[in-house]
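Participant: I need the structure of the sequence given here:
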Amino acid sequence: MTNDLHTDLIDTALALADAARPATLRHFRSLDLGVDNKADGGFDPVTAADKAAERVMRDVLQGRRPEDGILGEEYGQTIGKTGITWVLDPIDGTRGYLSGTPTWGVLIAASGADGPMLGVIDQPYIGERFLGGFGQAWVEGPLGRRELQTRAARPLSEAILFTTFPEVGSNEERLLFQRVEREVRLTRYGCDCYAYALLAAGQIDLVIEAGLHPYDIHAPIAVIEAAGGIVTDWQGGKAHDGGRVLAAANPEIHAEALKLLNNP
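Facilitator: Take a look at the predicted model:
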């Protein structure tokens, strides 16, 4: 890819994030959330803001890069002609969104055949944006702009671990997760995509999750890898299809966690 294409993709990703911000904030902490449940059993919420944010991002892509593909959580897949697919999660963390917590985010990734190349994790309410890809890794927000760098290696006993749900996934997945949880200094829950942003920013060491979709993880992969981290599945393979995901600040702590997830 040429540098001109890299620049255009970065500019497009930022334009998508700019468009999604007002669409998500219009309903946040309001009485007009328009919540529906997508799950036959359990609770998988979608709000009016999820749908509105994806629509405005699709409109931006239609104007800027109409021949690219799109994979979005709310409106599915549009096949493109360029080999580039925009993977969009208009609100990652809808449960947090409808609860009023500012830990949800807009996920935007430009991906090719080998997975994500560029990612943005945007938190509109805080006004904080994380970008990684094509030689860039930065966060911009209330504290200004700075480069992203994941934490240096440290023993697992000193690590901070995040996951969104205490149950993690199935009973088997929860038990595997607990092998790592027992070894770390601190475990926290509930941050959805913001946990991956914190990992890229050097605040935490590990994120371990299960049951993810591609649109949940493409942007975090790009941001974390650009910041020096590593993201795989629980066997050490590619994670861009979702499922079980292990994100780590460095190869050393990744190896320690991977061993615990796989060895009896």
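
Participant: going forward, measure contacts between C-alpha atoms and count neighbours the same way
Facilitator: OK.

Participant: wait, isn't Phe130 in contact with Leu198?
Facilitator: No: using Cα atoms under 8 Å, Phe130 is not in contact with Leu198; the gap is 9.6 Å.

Participant: Settle it for me: which of these two has more neighbours?
Facilitator: Phe130 (28 against 20; other Cα atoms under 10 Å).

Participant: Please go through this structure and pick out the longest helix.
Facilitator: In the chain, taking DSSP state H as the definition, the longest helix is helix 3-25.

Participant: Tell me the buried residues in that one?
Facilitator: Neighbour counts using 16 or more other Cα atoms under 10 Å place 6, 9-10, 12-14, 16-17, 19-24 of helix 3-25 among the buried residues.

Participant: what does stretch 128-148 give?
Facilitator: Quick answer for stretch 128-148 (16+ other Cα under 10 Å): 128-134, 137-140, 148.

Participant: Redo the buried residues of helix 3-25 as a markdown table? Include distance to Gly229.
Facilitator: Formatted as a markdown table, these follow (distance: Cα to Cα, whole Å):
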| residue | distance to Gly229 |
| --- | --- |
| His6 | 21 |
| Leu9 | 22 |
| Ile10 | 20 |
| Thr12 | 24 |
| Ala13 | 21 |
| Leu14 | 22 |
| Leu16 | 25 |
| Ala17 | 23 |
| Ala19 | 28 |
| Ala20 | 27 |
| Arg21 | 27 |
| Pro22 | 31 |
| Ala23 | 31 |
| Thr24 | 29 |
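
Participant: Spit out the contact partners of Ser157.
Facilitator: 183-185 (Cα atoms under 8 Å, 6 or more residues apart in numbering).

Participant: let's see 10 Å
Facilitator: 180-186 (Cα atoms under 10 Å, 6 or more residues apart in numbering).

Participant: where exactly do the helices run in the stretch 101-250 of the chain?
Facilitator: 171-181, 193-200, 214-226 (DSSP state H, counting those that start in this stretch).

Participant: Sequence B follows; please return its structure for comparison with A:
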Amino acid sequence: MTDDDIALAHDLAEAAGAAIRPYFRAPFDIESKADASPVTVADRAAEAAMRTIIAERRPDDGVIGEEYGEDRPDAARVWVFDPIDGTRAFIAGRALFGTLIALLENGRPVLGVIDQPIARERWVGAPGRGTTLNGVAARTRRCADLSSAYLGTTSPHAFDADDFSQFEQLRAGVRDTLYGGDCHNYGLLGSGHLDLVVEASLKIYDWAALVPVVEGAGGIMRDWSGAPLARGSDGRVVAAGDPALLAAALARLA
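Facilitator: The predicted model follows:
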């Protein structure tokens, strides 16, 4: 991963944001995908814009995207896109969605971007370089005590029955729980406003960009067993701003 890759990631976020903003709080058609999740013309336009840039500037790199699938996914370098993480929030006119951009090298996320194109908030994380919010260093806050922690998750309806039961065990032990936020929660964690984010059923395009942002800000992100996230992960994730908080959270989820 190089400075050129970071510059390219910024260009990708700019292109996605330019594609998304004309549709925000404007009339558009809403379709349902095979899994019943919604998709809009903005999702597709943003991903298409990013794919065009990769085809022009990094033709040997692979791409994995939520809307248009995989292209050379076994390449040594793969860009991973979720053009609108939080399509339901976007449809409702809530500026809590975000564009997620990740670069994988040999299967590991080495660069991550969370871009909120309406509020113009952009978190960028990379190992060894730290995380920034709009160019300024971002850091998680210290909170090693579960009873003092603020927990975020997008929706209780995103968990199946067993996962929800485990989530409730965790929720019972924290100071407070906030719902909604999608990928924005992980940026807020990276900036020291949340202490935990816990979710399930995530795909690689949902979490790949989040890991460098969270960990570059001083936090840690794992699956519910405590293992690092990888291509074969089951989609259940825990992000902790203070790594000392992780063990307590995992114990509640066990």
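
Participant: Let me see the TM-score of these two.
Facilitator: Once superposed, the chains reach a TM-score of 0.95 (TM-score structural alignment, normalised by the length of structure 2), with 251 aligned residues with a Cα RMSD of 1.4 Å.

Participant: if we can go back for a sec, ok, the buried residues of helix 3-25 of structure 1 vs Gly93 of structure 1, which is closest?
Facilitator: Checking the buried residues of helix 3-25 of structure 1 against Gly93 of structure 1 by Cα to Cα gives Thr24 as the nearest, at 12.0 Å.

Participant: host element of the aligned partner of Ala34 of structure 2 in structure 1?
Facilitator: Aligned by TM-score structural alignment, Ala34 of structure 2 pairs with Ala39 of structure 1. Using DSSP states H and E, Ala39 of structure 1 maps to neither a helix nor a strand.

Participant: Run a quick neighbour tally on Ala39 of structure 1.
Facilitator: 10.

Participant: how about the residue sitting nearest the centre point of structure 1, what does it touch?
Facilitator: Residue closest to the average C-alpha location in structure 1 (Cα atoms, centre = their mean): Pro220, at 3.8 Å. Pro220 of structure 1 is in contact with 107-109, 116, 118-121, 130-132, 193-197, 199-200, 226, 231, 240, 247, counting by Cα under 10 Å, 6+ apart.

Participant: can you do 8 Å?
Facilitator: 107, 119-121, 193, 196-197 are the contacts of Pro220 of structure 1 under Cα under 8 Å, 6+ apart.

Participant: Serialize the residues you listed to CSV and add fields for neighbour count and distance to Glu173 of structure 1.
Facilitator: Below are those laid out as CSV (neighbours: other Cα atoms under 10 Å; distance: Cα to Cα, whole Å):
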residue, neighbour count, distance to Glu173 of structure 1
Leu107, 29, 25
Gly119, 33, 27
Val120, 32, 28
Ile121, 28, 26
Cys193, 26, 19
Tyr196, 29, 19
Ala197, 29, 23
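
Participant: Could you single out the nearest of those residues to Pro45 of structure 1?
Facilitator: Closest to Pro45 of structure 1, out of all of the contacts of Pro220 of structure 1 and judged by Cα to Cα, is Cys193, at 16.1 Å.

Participant: Tell me which residue of structure 2 lines up with the closest one.
Facilitator: In structure 2, Cys193 of structure 1 lands on Cys183 (TM-score structural alignment).

Participant: Its match contacts Ala89, doesn't it?
Facilitator: No: in this structure, Cys183 of structure 2 is not within contact of Ala89 by Cα under 8 Å, at 11.0 Å.

Participant: List the residues that are in contact with both of these two.
Facilitator: Contacts common to Cys183 of structure 2 and Ala89, judged by Cα under 8 Å, 6+ apart, are 96-97.

Participant: What residues does the counterpart of Asp71 of structure 2 in structure 1 make contact with?
Facilitator: Using TM-score structural alignment, the partner of Asp71 of structure 2 in structure 1 is Thr78. Residues near Thr78 of structure 1 by Cα under 8 Å, 6+ apart: 69-71.

Participant: Let's see which of those end up in helices.
Facilitator: Among the contacts of Thr78 of structure 1, no member lies in helices (by DSSP H).

Participant: one step back: ok, the match of Cys193 of structure 1 to Ala26 of structure 2 distance?
Facilitator: 22 Å (Cα to Cα, to the nearest Å).

Participant: Grab the nearest non-local neighbour of the match of Ala34 of structure 2.
Facilitator: Pro45 (7.8 Å; Cα to Cα, 6 or more residues apart in numbering).

Participant: Double-check the one you found against Arg95; I have them as touching.
Facilitator: Yes: at 6.8 Å, Pro45 of structure 1 counts as touching Arg95 under the criterion of Cα under 8 Å.

Participant: how about TSV for the contacts of Pro220 of structure 1, with distance to Thr164 of structure 1 added?
Facilitator: Putting the contacts of Pro220 of structure 1 into TSV (distance: Cα to Cα, whole Å) gives the following:
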residue	distance to Thr164 of structure 1
Leu107	16
Gly119	20
Val120	19
Ile121	16
Cys193	9
Tyr196	11
Ala197	13
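
Participant: on that earlier part again, among the helices of the stretch 101-250 of structure 1, which is nearest Gly83 of structure 1?
Facilitator: helix 214-226 (15.6 Å).

Participant: Report the mean deviation for that closest one after fitting onto structure 2.
Facilitator: Helix 214-226 of structure 1, aligned to structure 2 and superposed, deviates on average by 0.5 Å (mean Cα distance after the TM-score superposition for structure 1).

Participant: Please compute how far that helix lies from its chain's middle.
Facilitator: 5 Å (Cα atoms, centre = their mean, to the nearest Å).

Participant: ditto for stretch 63-82 of structure 1
Facilitator: 19 Å.

Participant: swap in stretch 170-184 of structure 2?
Facilitator: So, by Cα atoms, centre = their mean, the centroid of stretch 170-184 of structure 2 is 16 Å from its chain's centroid.

Participant: re earlier: which strands and helices lie in contact with the longest helix of structure 1?
Facilitator: helix 48-64, strand 105-112, strand 115-123 (3 or more Cα pairs under 8 Å, 6 or more residues apart in numbering; DSSP states H and E).

Participant: List the contacts of the counterpart of Ala257 of structure 1 in structure 2.
Facilitator: With TM-score structural alignment as the criterion, Ala257 of structure 1 lines up with Ala249 in structure 2. If a contact means Cα under 8 Å, 6+ apart, then Ala249 of structure 2 has 146, 170 as its contacts.

Participant: distance of Ala249 of structure 2 from Ser233 of structure 2?
Facilitator: Taken as Cα to Cα, the span from Ala249 of structure 2 to Ser233 of structure 2 is 18 Å.

Participant: Please report how far the equivalent of Leu16 of structure 1 over in structure 2 lies from Leu104 of structure 2.
Facilitator: Using TM-score structural alignment, the equivalent of Leu16 of structure 1 in structure 2 is Leu12. Leu12 of structure 2 sits 15 Å away from Leu104 of structure 2, going by Cα to Cα.
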